[in-house]
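**Student:** task: produce atomic coordinates for the following.
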Amino acid sequence: MSDRLPPLTALRAFDAAARHMSFAHAAKELNVTPAALSFQIKSLEEHLGQPLFKRLNRAVELTEAGRALAPGAADGFQTLTEAWRAARRLQDNTSLTVTAGPALTAKWLAPRLYDFARQHPDIDLSFSATLRMVDLRRDDVDVAIRFGYGPDEGLYSVQVRKEWLTPVMSPEVAEQFPTPESLTKAPLIFDDSIAFLRPPCDWATWFRAVGVQHNPEHGTHFSNADHAVDAAVAGVGAVLGRRAMIIKDLQEGRLVAPFKTAIESTGRFRFLCLPGVEERPQVKAFRDWFVSEIDKTAHISDEFDIIPVEDVSPA
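**Tutor:** Next comes the predicted model:
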């Protein structure tokens, strides 16, 4: 029995029909007539020497041979699609798709993108604001910016500065709670998006850093960091805000950080792409801009006594 592969068009017709379990729907997907698709599948069955589908009255079912072929056919066309997409990207030096979390996109990236666009008018930049795990080999994404720990095996990774956290609030709320001790009576806002950090970067940890024994459990909880920061801007209370999420609101006076003690997390932002992709002109331009924008506000860290979270975690 020969292992010579049948024509690719016949395998493609089979793959579509196996996914839809309908010749009509598969023909529509491939933009061919049902008769043409049926002919392709019939030729594939003749090449194999046995049927791949049971033709029922108003439906089709895979035979045992069809069930054996379907997964490999699907995987094969997926692999071909990924390879073709990767090859086409090598010729594209103007389009760039970046994925980042919704909070970072809203609070840090979006306010700065005018500057990048002005510097690089030839780059068409697209953003996908999501925390969904992406596969840079499969998904139509060039760069991922993620916060945490990884793992980042098999990827080009640039780790930027660690994040520190400090209480921030509106100027009006700050007037009511002028000391760390008084903050124990303040309405507190919780950013639950960082609950995964170890050791924890929570209110209890910050209070220990300033010598106050207080483990607050009640307050307003948000699953997104930007929503928690926006609540603080609106005067709801104080939030233990991450540097990247609060920096612009601090600079523009919507928030104040009255206590100059911050805790430094073990997590950090990473710039991620496939190995070799970092040398593509638009990716390199975005990476350099991203790092330089972070460095522009590095001096603000000098205003705080930044304590590594490991130094104030419970024994």
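
**Student:** drop to CA atoms for contacts and neighbour counts, all remaining ones
**Tutor:** OK.

**Student:** got a list of what residue 250 touches?
**Tutor:** Taking C-alpha atoms under 8 Å, 6 or more residues apart in numbering as the contact definition, residue 250 lies against 256-257.

**Student:** need the strands for the chain, in chain order.
**Tutor:** For the chain, the strands defined by DSSP state E cover 53-55, 60-62, 95-100, 124-129, 143-148, 156-168, 188-191, 220-222, 238-242, 261-273, 305-308.

**Student:** return the most buried member of these.
**Tutor:** Highest mean neighbour count of the strands of the chain: strand 238-242, a mean of 27 (counted as mean count of other C-alpha atoms under 10 Å).

**Student:** what is the orientation angle of that one with strand 156-168?
**Tutor:** Going by axes from the mean of the first three to the mean of the last three C-alpha atoms, to 10 degrees, strand 238-242 is angled at 160 degrees with respect to strand 156-168.

**Student:** for strand 238-242, packing partners?
**Tutor:** With contacts defined as 3 or more C-alpha pairs under 8 Å, 6 or more residues apart in numbering; DSSP states H and E, the packing partners of strand 238-242 are strand 156-168, strand 188-191, helix 225-233.

**Student:** one step back: I'd like the strands of the chain written out as JSON lines, with distance to residue 81 added.
**Tutor:** Shown next, in JSON lines, are the strands of the chain (distance: least, C-alpha to C-alpha, whole Å):
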{"stretch": "strand 53-55", "distance to residue 81": "25"}
{"stretch": "strand 60-62", "distance to residue 81": "24"}
{"stretch": "strand 95-100", "distance to residue 81": "18"}
{"stretch": "strand 124-129", "distance to residue 81": "21"}
{"stretch": "strand 143-148", "distance to residue 81": "19"}
{"stretch": "strand 156-168", "distance to residue 81": "22"}
{"stretch": "strand 188-191", "distance to residue 81": "40"}
{"stretch": "strand 220-222", "distance to residue 81": "39"}
{"stretch": "strand 238-242", "distance to residue 81": "40"}
{"stretch": "strand 261-273", "distance to residue 81": "19"}
{"stretch": "strand 305-308", "distance to residue 81": "46"}
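
**Student:** sequence B follows; please return its structure for comparison with A:
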Amino acid sequence: MRRRLPPLNALRAFEAGAGHLNFTRAAEELSVTPTAISHQVRQLEEWFGLPLFKRGSRRLSLTEAGAQLYPVVAEALDRIAESACRIRGQPDRPTLTVSVTPTFGSRWLAARLGKFWIEHPEIDLRVHHSVHLVDFKRDDVDLAVRWGLGAWPGTVSERLMDAVAMPLCSPALLTGPHPLREPVDLEHHVLLHEKDRQEWTEWLIAAGLDDAPGRRGPVIDDPNSLVRAAIAGHGVFLGSVTMMNAELDSGALVAPFARAGGPEPAYFLVRPDDASPGRAAHAFREFILAETGAGE
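**Tutor:** The predicted structure is shown next:
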């Protein structure tokens, strides 16, 4: 049976352009010029008889037809590449790099990664831990999990789980010369910081207190060391009850008082808003939404 197919080179150009939503980056991927990508896409649009991209003054986006075509073409090209590599004896494993906060990675994700590997052995997953925001244009990262309010410029954020921060400390700090009973008592204690001092400063302001204590205290960017310091009675840190439930249940940590008011942060799955997720990124997204219950 003779198949009536669009020009295959044009399909490759379209898939790269749709993946990046940028013809310059698509050209770099295929080692051609942006003009060549644009020409191939125009040829494909003429073949279909309708536009596949919306060409704005600053950015590209897919039309309804383009959005229908992209996942089909991407999957077909992926399967061709995988089959070719198997035939040549060189199994091809798509690489997926995910950046997560150290707390989320060590206290939630690590215990669940085995399930993802069983479901997707074909994906070469690389998990990078960082407390800093990802620059998707500079860093070699496909997806990120970050804690905050989800309003990061240039990104698409999907809420995964609530993670309201509360002061947590050793029960030893509830007694002594300056027992922790009210938020104002924090001025007598060391405040521990994971990333920077902004989170404590914002919490104190939300509690109606002077933010001066929040501008001092050690910064410990390893969450396990931070928690151990708090358990040892060396200070108070802002932690998510969701992530610290084991220590709270055992009594190693306590929440001396209720959280302050203000915005409620959460963990978000983050990706760049100028590129469509590939098959590996889509698989991880489906996995993490299912595990957190955010996809229900």
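
**Student:** how alike are these chains, TM-score-wise?
**Tutor:** Here the TM-score for the pair of chains, by TM-score structural alignment, normalised by the length of the second structure, is 0.52; 210 aligned residues with a C-alpha RMSD of 4.3 Å.

**Student:** before we move on, the earlier item: nearest to residue 13 of the first structure, out of the strands of the first structure?
**Tutor:** When the strands of the first structure are ranked by distance to residue 13 of the first structure, counting by C-alpha to C-alpha, first place goes to strand 53-55 at 12.3 Å.

**Student:** what range does that closest one cover in the second structure?
**Tutor:** Following TM-score structural alignment, strand 53-55 of the first structure has no partner segment in the second structure.

**Student:** ok, residues contacting that strand?
**Tutor:** Against strand 53-55 of the first structure from outside (C-alpha under 8 Å, 6+ apart): 60-63, 66.

**Student:** same thing with stretch 96-116 of the first structure?
**Tutor:** Contacts for stretch 96-116 of the first structure (C-alpha under 8 Å, 6+ apart): 123-131, 140-146, 224-227, 244-246, 248, 282-283, 286, 289.

**Student:** relative to residue 77 of the first structure, which of the helices and strands packed on strand 238-242 of the first structure is closest?
**Tutor:** It is, among those and with distance given as C-alpha to C-alpha, strand 156-168, at 26.5 Å.

**Student:** could you dump the helices and strands packed on strand 238-242 of the first structure into TSV with distance to residue 295 of the first structure added?
**Tutor:** Below are these laid out as TSV (distance: least, C-alpha to C-alpha, whole Å):
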stretch	distance to residue 295 of the first structure
strand 156-168	9
strand 188-191	25
helix 225-233	21
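
**Student:** give me the element the closest residue to residue 74 of the second structure other than its chain neighbours is part of.
**Tutor:** Nearest residue to residue 74 of the second structure, sequence neighbours excluded (C-alpha to C-alpha, 6 or more residues apart in numbering): residue 15, at 6.1 Å. Taking DSSP states H and E as the definition, residue 15 of the second structure sits inside helix 8-20.

**Student:** so that helix aligns onto which residues of the first structure?
**Tutor:** Going by TM-score structural alignment, helix 8-20 of the second structure sits over no part of the first structure.

**Student:** quick check: buried residues in that helix?
**Tutor:** 10-20 (16 or more other C-alpha atoms under 10 Å).

**Student:** which one of the helices and strands packed on strand 238-242 of the first structure lies closest to residue 218 of the first structure?
**Tutor:** Of these, nearest to residue 218 of the first structure by C-alpha to C-alpha is strand 188-191, at 7.6 Å.

**Student:** what range in the second structure matches the closest one?
**Tutor:** Counting by TM-score structural alignment, strand 188-191 of the first structure sits on residues 190-193 of the second structure.

**Student:** neighbouring contacts of the matching stretch?
**Tutor:** By C-alpha under 8 Å, 6+ apart, stretch 190-193 of the second structure touches 200, 213-214, 216-221, 226, 230, 234-238.

**Student:** settle this for me: residue 173 of the first structure is touching residue 233, isn't it.
**Tutor:** No. Using C-alpha atoms under 8 Å, residue 173 of the first structure is not in contact with residue 233, being 9.7 Å away.

**Student:** which residues in the stretch 1-150 of the first structure form helices?
**Tutor:** For the stretch 1-150 of the first structure, applying DSSP state H, counting those that start in this stretch gives helices covering 8-20, 23-30, 34-48, 64-89, 102-104, 113-119.

**Student:** many thanks, have a good one.
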